[in-house]
Every structure is written in structure tokens, then in C-alpha cells.
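> Sequence and computational prediction follow.
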Amino acid sequence: MRAGSKFMGAVSAVALATGIASSGAGIAFLSATTAAQAAVVNSIQVQGNSRIDAETVRGNITIRPGQDFTNADIDESVRRLFATGLFSDIRIAQQGGALVVTVSENQILNQVVFNGNSRIRDRQLEGIVQTKPLGPYSEPLVQADIQAIRDAYAAIGRNDATVTTNTVTLADGRINLAFEVNEGDRTRISTVNFVGNQAFNDGRLREVITTKRSNFLSFLTRRDVYAEDKLRADEELLRRFYYNRGYADFQVVSSFAELDPATNEYTVTITVQEGERYNFGAVNVESSVADVNTEELQALVQSRSGATYSAEDVEDTIVAISERVADSGFPFAQVTPRGDRDFANRTISVSYLIDQGPRAYVERIEIRGNTRTRDYVIRREFDLSEGDAFNQAMVRRARERLQRLGYFGSVEISTAPGSQPDRIIIIVDVQDQPTGEFSIGAGYSTGSDGGASIEASVTERNFLGRGQFIRVAAGGGENSRSYRVSFTEPYFLGYRLAAGFDVFRVEDDRPDNYSYEQTGVTLRVAAPITNNLTAGLAYNFSETRYTGTDSSLSLAYQQGIASSPWIKSSISPTLTFNTLDDRQLPRDGIFAEAGMEVAGLGGDAEFIKFTGRANYFQLLSESQDIIGSVAVGAGHMVSLGDNARVFDQFLQGGETIRGFDARGFGPRSELLADGDRDALGGTTYFNASAEASMPMPVVPRDFGLRVAAFADAGTLYGTDLDPSVTVGGVGFDQTWRASVGASLIWASPFGPLRLDYAVPVAKEEFDDVQEFRFGASSRF
């Protein structure tokens, strides 16, 4: 069996006739009414109806007594009557001064059942079919339901599922309908081959597409299900991948799948033609619209001369220039890129041409395919609304926003002519995808507070289809418990302003040390400044109660516990810059965040903390998919009161330098009776990390297994504690710690799963180490 790469759709008169009539008798009205030319009738008679009131029939036709009517009116009346689904046959004829409408009613369904199905439950099938109990029996509708059931089985890899129907007529004339399902065998994808690729190997290209080979966990992801529409979407993913890496001549020559009946497995083959790789040549902005300053617009150009050609850079530039020109009072201006290729030097010079476009307005925005996500969640991503000047660049920007939400498997936006020449209908076609996530993380520490710990959470990024984020998490170890509930409304009060809250509780019981219970809430808002820059503000309130055995604790902890309960009330402004190309496995971009926390708005804590961190990712080898990353971080605390409390200072460990326990390095207290020292934290920290990762050799690329090597370094020093409680302490200087290690990273069906092994190469004797760190995350 062979599924070709190209297909052709056709619309015919046969399809139209099928939508109008379901039997030969239904077509007879055409010849019976050809004599009716601009006639007038005095009355409308209904015949053949038994359950359906005659007024229902009269209300669904366009002809009225005493008014002229034509064949077109009869045609429209028949269409409307068939559209109700109540009739299997309709005849309209004029007899003298009366118009006679003869109908044959569809039988009423008593019961709809499903037999033979086990992979898809009855409740799911009931939601798929349109035939419902107590509704009319319609053969065209039943046939459509049969196809819908087959499509549902094809979506889970059972392409050869068959569906038939049985009907039983009851004594009262009603019908019992049974869908008989033969689920067939599950098909799989054994191989995905690429032909013609030179710049990127098969493994790298398999990561780009959504069609995946089968493996032992495919039953969880169903990514190995073959579907022709998915293969078509993969072609577009490949085009975007190549176009954004300089291959402007790239083409998908063909793509097809062959099924081996003996194994029920598909072999997918995609043939490509890469072409040459281009760089940008000269880049400029030109305008035929008066009063447009092209020199100012040149600063918005993201495609730089000499850089690798990228279609995404061109699209982003078009949007940026269009928005700036529209804001300057030219809403109908159009920005068109013109490319001039220099084949000898392999460059593309791009001119962005600004012209006054035709005056067109948005008549309406139609949204289709969203079975779960509410319409308004999609509409609010548009800067356009009904009646606004149509702007193609803003439509492209809306599409990018919808794709970034992560709610949809596909987003397509097209246009259609409106009711007037200067009106345009925007059509948005989306396909909802799972947005829930189950996460589980685990760790093991060998330090003073060693032991195993685990955390589990459930996250929904599109709660009830409203676009809201909600997360419930719980975790703990041998002596600890933690609980957290988070909620975010991304469009607070209808504005592009994210608002939310976090409620949390932490319980930590350390029999040989101290224990505490902390309860708190955070209220937060965030607003985008640009596409990549976001500002945020949070208010934090927490109450912490400490208990402990004084004789077993350091002086600093005894002082902190004596002040229990300790209330902190603070505000935290942040600024975030994000250009990462992918959230789970970034290959390019920067993530940077700067913030501060000011405590002292009531409560006991009084300090200011400044923090910052930045991560940079770059693809070091496209053919081998080697990703390099560098991360840096820093923080400084200033006490606003007489002295800081030990629990308010920075505590650093394995979260910044792998190989160390949580709170594993930095200033330590005096030597305690048990031979240990308490972590006192510090007022200043710096950390840096470098990492390189690549696909695991030998293992197939699409399995998602990667290996990494890393080096971490950092320091934590300084104190604002009362000098009387730091007597005998150590580690207050700027001594740097460092570690090296390796990681195993798996993009599993449960999400990114990572195991780190690190060895400290620079540490102090009083530091606590943690050699292994493990974490996992899962989507469903």
C-alpha cells in the first residue's frame, strides 16, 4: 500500500447534489418545478408529515403566499428543509393557486450503541458521532459518522479499522442503530528515511518533524502513528528549518509512506533538494509613501549583511516595520521584501519596499477547529478586530503568538473576500493539542541533610480552554513536606497583563537540628514591553515558625529561632529578556533575568536583594547537533535593619554548582558538638557554568537521548549577621568552588529527564557534597 505525496481535491456537482438530496426521489423536485417561473401562490400546503408540524415546514422555506417566487426560491427552500435533518425526501410543486410541499420524514432514533470497540470507549465515540438518540435518522449523517469513527481509529494507528451499521425498526416506528466496529491491527512506523540531504544527517532532520519511528514507549506518545496530513505538516516544518538556515532554494521533492502488510509497519521516505546556502547581502529599506523616514526604520531590520540568510529574520523585520509605519499614521501601508540573488557569491540582497496598499478592512474573524480552547483566547492574540484596517504583518504576528502559546498542534490563518470589495474575512484554523503536564522530580543527597526526596506536580497550561495556567505540586523527603498551588491569568481584565498568585506551605522536621513550618502567598503581575522583554512585579508574604534544640544548634540559628514566628513582607520587581528558540531544548538564544526584592513593608525582615542570571545557547555543529551553553549568575544583599537573620541570607549549593548539596558551600558556623557546621549563607554570590551536549552515539537520534559534559564554578561569601553569632565561623572569604561532570539527558515521553554526575574539583573541607542529581518531567 502506498500513500502518495501529492493529492488533488475536486469539487463537483455530484457533491452538491449529495448535500441537497439523499435519494433519487429527492431529485425529482427539479423537473417537477421547472414550470414555476416568477409565479404567485395563495397558500402553502404540507403533505406527508406526521410527527413534524406543518408550520415547521412552512417556517423553513423562503416562499410566502402572495409573493413572487422563482426556481431559485424553490431550490433554497429544499436546501433549508434538508438542512434540518428531519426529512429523507422533499418534493415541491405548484397545483393551481397552491404550493404543495410533500415530505417524507426521517425515522426517529431510539438508541445508538457501539459494538466491538475496546481501544476507544463508548463515551469518546458518542462525542465523535453526530447521530444522537431521539434525533432523526439520516443516512448521509450516519455515513459521515462512520468516517469520523474511522478517522478516530486512524489517529491511534489503526488505519484498517472498519465500521458498519445495523438497524432495528421498533413497533412504534423508531429505530435502534448499532455501529459495528472492527478495530483492526495497529500500524507502526518502522523507518523514516531522508534522501538528498547533505547538510544535515537523518537524525537531525528526524528531530524536526513530528512523524516518529516506533520504540518501546511509543504507546505513551503515539508519535509513531502515520497520517498523511501530519506528513504534509512535516514538509512545512522542514521548509522552515532549511529556510531559516540559509537554504533559500530548499524543496521537498516528494514524501510518501509504504505499508508492509506482513508486519503492518510503514516506511516513510522524504526526498529533499537542499540547494546552496546563502548569506544576506545588502539590506535596505525603501518607501514610496511620503513622510516615512526610512533611516529610522533601518534600525528595525533584523536581517544583517553577511549573516546567514533566515526567512524568520525577514518575516520579523516585515512585522516590525509594518507596526512602526502603522503607528506613524499609515495603517494601509504594505511592506514587501524583494530579494536579489547573487549566485556566484551565494548572497541574497533584501530590500524592504513600503507602498500604500489598497484600503481594506476586517469584516470579521472566523475561528475553526478549536474543540477545547475558547474563541476569545484566540481572538485576543490579534491586534486587529472587526472594522480595523487590514494589515498582513499583524496577521503574521498573531499567528506567531498563537503558535507560541503551545495550545495548538497547528495554526493556519487565511483570508477570504468579504461582503464588499473593501472587506476581508480572516479565517483561523487551529487544532487543539494536550496542554496538561505531569511532572515528577527526585534527588539524592550525601550531605548532612542527606537522603532521598521526590516532588510531583500536575500542570494545565490551558485550564478549561480559557488560556489560564494552573499548577498543583506536592513533595517531600524523609523529614520534609511541601505544597504549592499556582494560578495565572495571562490577560488580566482583558489587557495583555499576566496576573496570578502562588500559595505554598513547607514543613521541614529535622530531629537532630531544627524544624520549621512556613506558609505564604505571592501575588504577581507581568507585562510585555517588547516581544522579548517582560517586566514583572510581585508581592510576597510569608510566616515562618521555627523550633529546635538550642544545644545542638549554632548561635546564629539559636538567634533566628528565638525570633519565631518571623514574618516577611516584600515586593519583587523583575525584568526578563528571552530569545530562546525552544523551551525544552534551546539551540540558540539568550535568557536573562534581573530582579530585586525589597523586604520591610511591615513584618520582621528588612533587606534588599539584587539578583541576576543569564543563559546563552549556541549550536556549535549543525550536522552533529552539538549545543553549547554558558550561564552566569550573581546576587547581593544589603540589610536595612540592625542585623540580618541567618534565614534571610543567600544559601547556595547544587542548584548552581552541581556536585554540592543544597546549602552545600559558603560561610559556615562554629564547630558544633556533633562535629558539623551549620550553613550561614552569605550576602554575595557569583556562579558560572559551561556545558556542551550532543546526541548519544549509537542510539537512534529520534529516541531523544543526549550526553553532556559540564563545568561549574561559584562562590558565596560575606555576612550581615551579628558578629557575636559568627564567632568561630569559617568560609566568609571569596573562595571559589568548582566541579566537573557529565549528564545523561533523555527527551522521554515523560518530558526531559536528566541525570547529573558531578565531582567537586575545588572545595573546602567543611562543604557538603551531592554527587548525583536526577529530575524528570512528563506530558500527557
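That came through, no problem.
> From now on I want contacts and neighbour counts done on CA atoms only, so please keep to that.
Fine.
> Next, work out how far apart residue 280 and residue 201 are.
Using Cα to Cα, to the nearest Å, we find residue 280 at a distance of 25 Å from residue 201.
> got it, and residue 250?
For residue 250, the distance to residue 201 equals 15 Å [Cα to Cα].
> Same check on residue 456?
When Cα to Cα is the yardstick, residue 456 and residue 201 sit 37 Å from each other.
> another one to put next to it:
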Amino acid sequence: MNVLIALRDVQKARFSFKSFVAQSLIVFAVVLACFAAPRDASAQTYRFTDVTIEGNQRIEPGTILTYAGIARGQTVSAGQLNEAYQRILDSGLFETVEIEPRGSRLVIKVREYPTINRIAFEGNRKIKDDDLSGLVESKSRQVFSPSTAERDAASISEAYVQNGRVAARVTPKIIRRSENRVDLVFEIFEGRGIEIQRVSFVGNKVYSDRRLRRVVGSKQAGLLRAIINRDTFVEDRLEFDEQVLTDFYQSRGYVDFRVTGTNAELARERDAYFVTFNIQEGQQFRFGRITTTSEVPEATPAHFQNVLRIKPGVVYSPSLVENSIARMERLAIKKGIDFLRVEPRITRNDRDLTLDVEFQLVRGPRVFVERIDIEGNTTTLDRVIRRQFDTVEGDPFNPRQIRETAERIRALGYFSDADVNAREGSRPDQVVVDVDVEETTTGSLTFGGSYSTDAGLGISVGFRERNFLGRGQTLAANLSLSGNTSNYAINFIEPAFLGRDVAFAFSSSYVETDGDNSLYDTTYANLRPGITFPVAERSRLTLYYSGSYSDQGNYAGASPTLAAEAALGGQFASAVGYRYVFDSRDNGLNPNAGVLIDTGMEFGGLGGDQDYVKSTLRVVGETRVLNEEVTLRGILEAGSIDFKGSTRGRAVDRFTQKVIRGFEPNGMGPVQAGEHLGGNLFAAAKFEAEFPLGLPAEFGITGGAFYDIGSIWNVDTIVPPVAQSVGFEARHVIGLSLFWESPFGPIRMDFSKALQKEPGDIERQFDFSVRTDF
């Protein structure tokens, strides 16, 4: 028993010792932790009875104290002083800031940013100073800001990137002047433009790379890279190229076309880009069934169906659908049906590759145009912009008409940018149309030189203002002088005569020449006012009056007829006439084909010395074949002049122009004593093909072949003997052509051979012409 008690005591003793040791360790750890932990020091505080501002010149002390946020007598900590320093510095007004506590006085020292004395650009050649000044935010007589100067440098760099100079560097520097002023200088290293070495397409099967390169704006570097700037790489241009590719394909029925990606890879030498467009063409669709339905009781579907011009089987194009909608909505306005909307519903037939279009006539929301606000036009009058609208205040609102108006405003060419948007007006059922434009230059002064085998060397000076006095009028004057011709002309056009879609034009010209025939000179003066107005969607009619004076003198040849005509002296002619033009080449049903019809008649005898009826006709048919690689063109021209009563025409009144290629002007037709008299009738048919020669598209060089047949005949001689070749005798000519769309202007060279000619004809086997404006 005693032994057991003893063992328990020993165990208790051991347990008590272990507890003691554990407790001791815990206490030691707590003490050690207390000594190791950072002790809270009492934060230093300040109390200022006075605050002094030093170094400020333009900024008021009160403004600086407001930024600091420290009041006299306020107790502040060191952290709050640091925050006050940061607030003053972040104001952007001071170059340096110091805060010094001096006992009970706080001293704030500042150094204000200098003012900008002037802004200069150094090293720029490709972009002018005036253009760069419009990009920078920094201005003279304003406070210099380093952050603003850095943004300005970035903006200038971006402008150079847009011009294809991705290596351009811009560094803003300051030159200190007296009275805390600085000159801000942007040092520019332009670098060289990085060219596009290759433009290629992946996935195209219908159209070749050569054809698609003519569509996109990005061009490969060619021989004239120093003149043609379109071969420099501009990243933003690629987005535009994707859109024009999409428009190109969709206008030709490829409704599934899409650009899956555009890659622009920089060459290893970093001196050129390789641009690749990855595309999916899809299948070509045509129009299927064309129907019209109506949910508007007063809109009869048959009436609206009749105004459509598209037919089943025509290649599908979104623009044709849009034009059809416009036709229907115009008919609704004519019938007095307000708020009618046309919703095209398209059903796809993959089996036969057609698209059925159902034009559904529905009632649109009753929304009116409250007003039209125009901003940004400083020169152009408001009425010039307003007359592009088919809508006025109070009319029903039509979103499609607003989109068309925006396109018409941009097409004027008076503005570098034009935005037309609609927003909610004073009530939910009214909208306000905002027009925001940015004007651009509309005048031009040109100096040019020309050369042709007809007239030799020549010079020209021209002035043209497309927005005269901001009224949308065109005023032009031209002077051309060559070895045998002097030509003076003045033209004026009012496109909206009396506020309507009627153009009033007035032209005057004076020409002196001895180029028609080396044996006599000619003088011709003309005044011609007229009006032009639309008669259909693609046709216009011109009505005009013509008053002219002509003289054919200084004749020294052997032709009795020409001698008698020269003896008549100067003659006056007074006439009225018309001209009708129909053109579907750019906006017809087929984007690859079109027709131009240009015909007119002139009736002389309203006083003056001449009584005649003159008729002219010109018909041009054009189509592109072989996936638009080859252009086929046919031209039919004819003219007649019928002199009435005792009036007889002279050589200056008859047709003497070059009717077909392969002959000199006035080098074919009736002949008397070895001299050409011209003719009262002419007719010509010309057939030509233009095709690629396998050269890179950026060269702009193509080839052609032609076949012409034509004649000038019929002349009433004043005195006998009768001239030879007065009847119709067809001449036949074949030839080859070389075309070059050069930066200096279009150059054409024709090599011809006459297969059939008549005695007295004067051949021309080579013809070269070029014109340059510089």
C-alpha cells in the first residue's frame, strides 16, 4: 500500500515537472514574440500657424492651397503632407513641388510649367507643317504639358504610319527662353515607306489574282514606286479592301462570300510587306421568283410590282434590291401613301442557286422629321446641303432616304467627311436629323502640257471651282495653246436652277486653228446656254440655244469650192437643239455590261446666215468576259447635216473629224483638186477588245486590238466641178493598241493598217497621245 502511494507521488511529481516546463516555454515564447513584434511608434504630427507659397508666378496662392488641402491651424500627419504634395503635383501645373515644414510654418515651393512660345516641326518632308499642326493638342501661348506633348508625338507617329512609314519616330523637345517660356520642337525621323511587295489571294477560283488586285486599294510596288503612293503599306487600308472585295463579289451574286482573314507579313529585311487575303467565294446566285405582297389596304401589289426592273434569271445583287425598294417607296409617295415601308424577304434555293425575293409592303412607324440641323459648313450654304434631301421638316421619316441623302452629300465632293444621323426629337414620334460636315478644298489651278500627232506640243492653264461662293456652282476657265491651235473657254453650271433638279449651264469658247487644213485658217466662237434635267432613272435631256460665228479664210489652194467658201467671209449661226443621254454602264442590271446612247439634233435658222438641221448619234456597248479579264466594246457613230434653201455648208460646217482610226483628221471623204472638203454625212462602226498582257497589274499596261469601218460622204459644192468620192465608200482598218494608265495621264498608242481605202485618203499608221497636268 505504501509502495503504491509512493509510485503515485512519483508520477504526480513527474507530471508537475512536465507542466512546469511546458508553461515556462509558453511564457518564454510570448515574451520573445513581444520583443520581436514591431512596436507602434507615435506618428509625428504638425500644426502650422502660417503657410507660405514660393515660386508661383501665374497661379494664385489660394489655388495652390486648395490643391494642398491644408488649412492654417490644422493638425496634419506626415502622411497627409505627402498626400498634399502629390495633389499639387498631379494638378499638372507645376514642373517641381517641394513641401518643407519649418516649425510652425509650412513652406510650399513650386516651379510652374513654362508657357509655349511657339511650336515647330523639324525633319518632316512627307507631311507639311500645316497638316501636322492640326494633329497636335499643344498650342502656342498655352502652358506646356509633358503628357500632352507625348500624346502629340504619338498622333504624329500615327499619321506617318497611315502614310506607310511604320518606322517613323517623333521626339518632343523644349528649348527654354526667357520669362519662363519654351519653344516646343517635334524632331521627326520619317524613315522610308515600307512597300507592299506582293498582294495575293487564297481561295479565289472564279476571279484571278490579277483581276482582284484591280479591286483593292493596296497595290504592289512597281516601276513607278516613287510616284505612285498606293504601294506603301497602310494598315487601315486593309479594312477598306476587305469591304470592297465583299461588295465586288456580292454585286456579282456571290452572297456567301466572306474574307476569312487578312495577313500582312513583314519581310525579314523589314523593307517590304506581303499582304494575303484569305477568301471564300461560295456559289453565284441569281434572282428566282419576284413577288410583291401588301399589308397596307391602299397599296395594290400589282401596281408596285410593275415598277420593278429586275427579272428572274438576273444575277443577284443587293444594290438591285435596294433600287427596287426605292422605286416602290417613290411610287407610294406619288400615290399619297405615307409611312409605307418595303421589307424584302429572301428565300434561298440551294438546289438551283436562286434567291426568291418577296417585297412586302408594310405600314411603318408614324415618325415625322422635326428638323434638320446642319453643322460644320463655313463656306457652303445650308441650302446646298438641304437640297440633297428628299425630305423636309414635317415629312414622314424614312431611314432609307436618310442613307441615300448621306451618300449624295458625300458625292458632292465639297466635304472631306460627312455624317448624317437621326436622333429622337422633342417627342417620341419625331426625329431630328443631324448633318455634320467637314469642308475640303474645291478649287484647282492646273498647268499642263500635251502632245499629240495632230497638234504637236501644247500648254494649257485651267482654273476650276466646284463650289463657287459656297453655292454649289461650278466655274471653270481654260486656255490651251499649241503649234496650230488657240483655244479659250469659260463654263458655268448651276446644278439646281430655281431650286429644282435642273442644271443650268452657260459655256463660251473661242478657237483659232489652222490644223484642219494647212491651206486655210479657221476662226470659231460660240455662246451656248442650256438646261439639263432627268427624264428617267438613267437618262437626261439637255435643251440649249447656240449662237456661233465661224470664218474660213486665208485660203491658198486650188479647190474652187474651198476658194468660194473662203470668199464668203465670216458667218453667223443661230440654232436651238437637244441632246439625250442614256447610260447604264455603271448602274445597270449587269455590273459587267452596259450601254451608252448619246443622240441629239440642232436646228439652225433662227436668224443668222445658215439654215440647217444637224443630227448626231453615238451608241456604245461594253461588256467584260472571261471572268472580267477582257473588255469587249462596240461603238456606232453617225451624223448628218442638211442645209436648207439656198444655204450651202462650208468645210468648217461639215464633218471633217477623224471618223475611224488609221486616217488623218480630214484625211478621207470627198476630194476636189486633191483637197478634202468634209462631208454632210458620216457613219462608223468600231469594234475593239482590251486585254491583259501578263504584266503586273500595278504597271497599268494593257493591250488591245480593233477593227474599224466607216466613211464620210455627200457634199454640195458651191461651184463645179463636183468633188470625187462623194458617195458612200467604206474604209476598213485593223490595228493593235497599247494602253498605259500612267501617273502622267492616260497614254494610248495605236498601230493601224488600212485594209480598204480610196484615192486621196491620207493614212496614219501610228497614233500616240498623252496629256499631263502638273
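Here it is on my side, so go on. Predicted model, so just to flag it, every value in this text is computed and none were measured.
> Comparing residue 280 and residue 201 of structure 1, which residue is more hemmed in?
Ranked by neighbour count (other Cα atoms under 10 Å), residue 280 of structure 1 and residue 201 place residue 280 first, with 21 against 17.
> in stretch 706-721 of structure 2, what's buried?
The neighbour-count criterion (16 or more other Cα atoms under 10 Å) identifies 706-718 as the buried residues of stretch 706-721 of structure 2.
> Next: stretch 316-326 of structure 2.
When burial is assessed from 16+ other Cα under 10 Å, stretch 316-326 of structure 2 yields the following buried residues: 316-317, 320-321, 324-326.
> Tell me which stretches of the stretch 501-650 of structure 1 form strands.
Along the stretch 501-650 of structure 1, the segments classed as strands by DSSP state E, counting those that start in this stretch run 514-528, 533-548, 566-578, 589-603, 607-621, 626-639.
> Out of those, flag the one nearest residue 749 of structure 1.
Taking Cα to Cα as the measure, the strands of the stretch 501-650 of structure 1 were each checked against residue 749 of structure 1, and strand 626-639 came out nearest at 21.6 Å.
> Please pull up the equivalent of residue 338 of structure 1 in structure 2.
Correspondence of residue 338 of structure 1 to structure 2, assessed by TM-score structural alignment: residue 345.
> Next SSE downstream of the strand or helix carrying that match?
Secondary structure assigned from DSSP states H and E places residue 345 of structure 2 in strand 340-349. Proceeding C-terminally, strand 340-349 of structure 2 gives way to strand 354-363 as the next helix or strand, assigned by DSSP H and E.
> so that following strand versus strand 340-349, what angle?
Comparing the axes of strand 354-363 of structure 2 and strand 340-349 via axes from the mean of the first three to the mean of the last three Cα atoms, to 10 degrees yields an angle of 160 degrees.
> Give me the helices and strands touching strand 354-363 of structure 2, please.
Strand 354-363 of structure 2 makes packing contacts with strand 286-294, strand 340-349 when contacts are defined by 3 or more Cα pairs under 8 Å, 6 or more residues apart in numbering; DSSP states H and E.
> Including distance to residue 647 of structure 2, could these go into CSV?
Output for those, formatted as CSV (distance: least, Cα to Cα, whole Å):
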stretch, distance to residue 647 of structure 2
strand 286-294, 57
strand 340-349, 59
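> what's the average distance of the host helix or strand of residue 434 of structure 2 to structure 1?
With elements delineated by DSSP H and E, residue 434 of structure 2 resides in strand 430-439, which encompasses its position. Average distance between strand 430-439 of structure 2 and its aligned residues in structure 1, after superposition and using mean Cα distance after the TM-score superposition for structure 1, equals 6.2 Å.
> Which secondary structure elements does that strand sit against?
Applying 3+ Cα pairs under 8 Å, 6+ apart, one finds that strand 430-439 of structure 2 contacts strand 368-375, strand 415-424.
> how about a cut-off of 10 Å?
The contact analysis (3 or more Cα pairs under 10 Å, 6 or more residues apart in numbering; DSSP states H and E) places strand 430-439 of structure 2 against strand 368-375, helix 382-386, helix 399-411, strand 415-424.
> Okay, buried residues for the last one please.
Going back to what we said before, that points to strand 415-424 of structure 2. By neighbour count, with 16+ other Cα under 10 Å as the criterion, the buried positions of strand 415-424 of structure 2 are 415, 418, 420, 422.
> what angle sits between that strand and strand 368-375?
For strand 415-424 of structure 2 and strand 368-375, the angle between their directions (the same axes, to 10 degrees) works out to 150 degrees.
> The nearest residue to residue 475 of structure 1 once chain neighbours are set aside: what's it in contact with?
Sequence neighbours aside, residue 455 is the residue nearest to residue 475 of structure 1 in space, at 3.8 Å (criterion: Cα to Cα, 6 or more residues apart in numbering). Contact analysis of residue 455 of structure 1 by Cα atoms under 10 Å, 6 or more residues apart in numbering lists 439-443, 473-477, 481-483, 775-776.
> out of those, which are inside helices?
Taking DSSP state H as the definition of helices, the contacts of residue 455 of structure 1 contribute nothing to them.
> and stretch 154-163 of structure 1, which stretch of structure 2?
Aligned by TM-score structural alignment, stretch 154-163 of structure 1 falls on residues 161-170 of structure 2.
> no wait, stretch 685-695 of structure 1
Under TM-score structural alignment, the match for stretch 685-695 of structure 1 is residues 682-692.
> chain center to the matching stretch, what's the gap?
Taking Cα atoms, centre = their mean, to the nearest Å, one finds the center of stretch 682-692 of structure 2 at 31 Å from the center of the full chain.
> That one vs structure 1, average distance?
In the superposition against structure 1, stretch 682-692 of structure 2 averages 1.4 Å from its aligned positions (mean Cα distance after the TM-score superposition for structure 1).
> Hmm, residue 586 of structure 2 is touching residue 593, no?
Yes: the criterion here is Cα atoms under 10 Å, and residue 586 of structure 2 meets it with residue 593 at 8.3 Å.
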